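Q: below: sequence and its predicted model.
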Amino acid sequence: MSVSPVLALTTGEPAGVGPELAVMLATEAPAAGAADHRVVAVGDPDLLAERAAALGRPLELVELAPHEAPPAPCPGRLPVWPVPLRAPCRPGVLDTRNADYVLETLDRAIRGCRDGEAAGLVTAPLHKAVILEAGHAGFRGHTEYLRDACGVDEVVMMLATDRALHAEAPDWRGDPALRVALATTHLPLREVSDAVTPERLTRVLRILDADLRRWFGVAAPRIAVCGLNPHAGEGGHLGREELEVIAPTLARLRQEGLTLDGPLPADTLFTPRHLAGVDAVLAMYHDQGLPVLKYAGFGRAANITLGLPLVRTSVDHGTALDLAGRGEADPGSLAVAVALAADMARRGGHA
């Protein structure tokens, strides 16, 4: 593993803020103490050049051949694995003809990680609806696409805040300050209860425990697990999933050596007293845990996919079509995602 890992950065939906965030990242001096890493954008060089010109940021684009090593990092220079757009693109204007372009950038980045060209993958946001409307039925998002592309049975979505925002918070073991993983991801709320099964919880918690050890260097992870219902079911009066599914599953996993607290009421779990000493929280569904995390650190948090044979991080926001091309997007989350991917790559090495 190189001491200066190469990270593949997919530029996401071309009509969104992804391309200009890549430009911003490449043209700004790294923060003091930032990890040493090299970023290769995956996208259309002409698109990146257009966004750089629109932002008034001088940018040297270096197109790389397959397996060509990127140059040393330098503000104002951006190496690129070129993938051509399928159709001309205007900021803020979606075009289904470019859906295949977005998926091709992902495929190129995944291939680069598998072939040893990159130590990790960072993704700018894509637009799920335009990919579905282009005919890719069943597309659920980056997380599920990467799961299928890598041939694994289960992945876990986890978001993490930047520890620097939490200097006043109780000291937690490891970085960042708050990690929230999800037992279910992009499901309608009425389907969540049926999806919270002993089998799913077992797979998710095993992955979460293993990857906190591998990628984050947590020697003995402590995981707090939310209940599904208000007040964690109130002893069965507000739902029986805690009694019949969650608690028995946690008991079995504790016998395997996992350190698990719960099931706990979500409305009080996310408080400093209950979070002290906790390495990650497992929420049962998307909007149970992520609103808390995004309130704590939106724009300075990253999305991580656990359970893959490669490092993958992403931003904590969407395509922001209303901001695209205006120079008003904030690259903070992308900077966190890149720094976190570099740290993970160093810590865990190649799978």
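A: That came through fine.
Q: only C-alpha atoms for contact and neighbour calcs from this point on.
A: Will do.
Q: show the contacting residues for Val62.
A: Neighbouring residues of Val62 by Cα atoms under 8 Å, 6 or more residues apart in numbering: 77-80.
Q: typed the wrong thing, it's Ala283
A: Counting by Cα under 8 Å, 6+ apart, Ala283 touches 180-183, 225-227, 266, 289.
Q: what do you get for Arg108?
A: Taking Cα under 8 Å, 6+ apart as the criterion, Arg108 is in contact with Val42.
Q: I'd guess it is in a strand, am I close?
A: No - counting by DSSP: H, G, I helix; E, B strand; the rest coil, Arg108 is not part of a strand but helix.
Q: returning to what we had before: possible to save the contacts of Val62 as TSV with secondary structure and neighbour count?
A: Rendered in TSV, the data for the contacts of Val62 read as follows (DSSP: H, G, I helix; E, B strand; the rest coil; neighbours: other Cα atoms under 10 Å):
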residue	secondary structure	neighbour count
Arg77	strand	17
Leu78	strand	25
Pro79	strand	23
Val80	strand	23
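Q: put this next to the previous one:
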Amino acid sequence: MKPVIGITMGDASGIGPEIIVKALQSAQVYEQCKPVVIGDYKILERARNIVQADVKIHKISQLSEALFQHGTIDCVDLDLLLEDLPFGQVSSEAGNAAFQFIKKAVELAQAKEIHAICTAPLNKEALHKGGHLYPGHTEILAELTGTEDYSMLLSSPNLKVIHLTTHVGLIKAIEMINPERTYTVIKLAHETLTRAGKIRPSIAVCGINPHAGENGLFGNGEEEEKLIPGIEKAKAEGINVTGPYPADTLFFRAVRGDFDIVVACYHDQGHGPIKVLGLEEGVNITVGLKGGIIRTSVDHGTAFDIAGKNIADERSMLAAIRDAIELAPKDLQ
């Protein structure tokens, strides 16, 4: 069976609607999944006209009405926005709507009507103006699903990286790493890839210090204190994990195919290699959400400056849909 992928429209004043319509012109997408947009019919119809797409927008109120046919874009219409919503402007209406699209997607995922969520970008200022005081998608999804232990996973065609810490300074990041967090993220990586159909995924943990500490030569024993106990605990449960490895060679080995996923210790350690491989192919994924919900996202913002001009690039959206298909839990399909 093809997984049903729920695509949320994001901030309607940005490029989200355009890149969704552009991406869903692809016959290959429909060969691999059943996509459905969760958003606003009027805005999606406007985007169709802007990009001059040879498709029809099919307004539905529930998924049983979806056609899932190439040439027709099914849209669960929440009808929250005016057709003449200005492009490139922060508005409370668009911010609230972006939140409601996510909320509806979570409800559909919890009801097992969709198998993964793929998000177009939202604008944080607009989100706050709309009365929803979250830093972004991840925190919204965590609260709506009642999840405490989750992680950011970045994906490109030849590399997957999951993070122990993300948006904190380097000193704070090292302070935050502990054996339990190391174990938890290793387990999240294992469970995510296993549910996606990967048999005994190979997980490699990156060291904190140069040369992974080189037996105490660099650092203050962080690998031995913070990483190795978590690795050993996961190994004892039968998880195929090794490390810690030096960062300067590990990512090369992972891209070569030696490992299925790398556990990075902090933001730049994981983000740098992914972005060197190509911004247009990078996908941001939230894993560990309760119910096995997978969320993928484009790796760019709302691009207010080019919204409505038919120049937005849909490749990151196509990559996000691709990863949603790949990681959608097979036991739900």
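A: That came in fine, so what should we check first? The model shown is predicted, which means the values in this text are computed figures rather than measured ones.
Q: so what does Ser155 of structure 2 match up with in structure 1?
A: Aligning on TM-score structural alignment places Ser155 of structure 2 opposite Ala160 in structure 1.
Q: my bad, should have said Ile228 of structure 2
A: Using TM-score structural alignment, Ile228 of structure 2 lines up with Ala247 in structure 1.
Q: how about its match: what's its closest non-neighbour residue?
A: In space, and not counting its chain neighbours, Ala247 of structure 1 is closest to Pro263: 6.2 Å by Cα to Cα, 6 or more residues apart in numbering.
Q: what helix or strand is that neighbour on?
A: strand 259-264 (DSSP states H and E).
Q: same thing with Leu282 of structure 1?
A: Using DSSP H and E, Leu282 of structure 1 sits in strand 280-283.
Q: list the buried residues of whichever helix or strand comes after that strand.
A: Next helix or strand after strand 280-283 of structure 1 toward the C-terminus (DSSP H and E): helix 286-297. Buried positions in helix 286-297 of structure 1, judged by neighbour count with 16 or more other Cα atoms under 10 Å: 286, 288-290, 293-294, 296-297.
Q: from what I can see Thr123 of structure 1 touches Glu13, true?
A: No - the criterion here is Cα atoms under 8 Å, and Thr123 of structure 1 misses it with Glu13 at 10.2 Å.
Q: how about the residue nearest to Ala247 of structure 1, what's its partner in structure 2?
A: So Pro263 of structure 1 corresponds to Pro244, using TM-score structural alignment.
Q: before we move on, what about Asp330 of structure 1?
A: Under TM-score structural alignment, Asp330 of structure 1 pairs with Asp313 in structure 2.
Q: pick out whichever of Thr123 and Glu13 of structure 1 has more residues nearby.
A: Neighbours per residue (other Cα atoms under 10 Å) separate Thr123 of structure 1 from Glu13, with Glu13 holding more: 30 against 25.
Q: contacts only, for the alignment partner in structure 2 of that one.
A: Counting by TM-score structural alignment, Glu13 of structure 1 lines up with Asp11 in structure 2. Asp11 of structure 2 sits next to 94-95, 97-98, 120-123, 302 when contact means Cα under 8 Å, 6+ apart.
Q: and the residues you listed as TSV, adding secondary structure, neighbour count and distance to Ile294 of structure 2?
A: Shown next, in TSV, are the contacts of Asp11 of structure 2 (DSSP: H, G, I helix; E, B strand; the rest coil; neighbours: other Cα atoms under 10 Å; distance: Cα to Cα, whole Å):
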residue	secondary structure	neighbour count	distance to Ile294 of structure 2
Ala94	helix	27	24
Gly95	helix	25	22
Ala97	helix	25	21
Ala98	helix	30	18
Ala120	coil	29	14
Pro121	coil	26	16
Leu122	coil	28	18
Asn123	coil	26	21
Thr302	coil	22	21
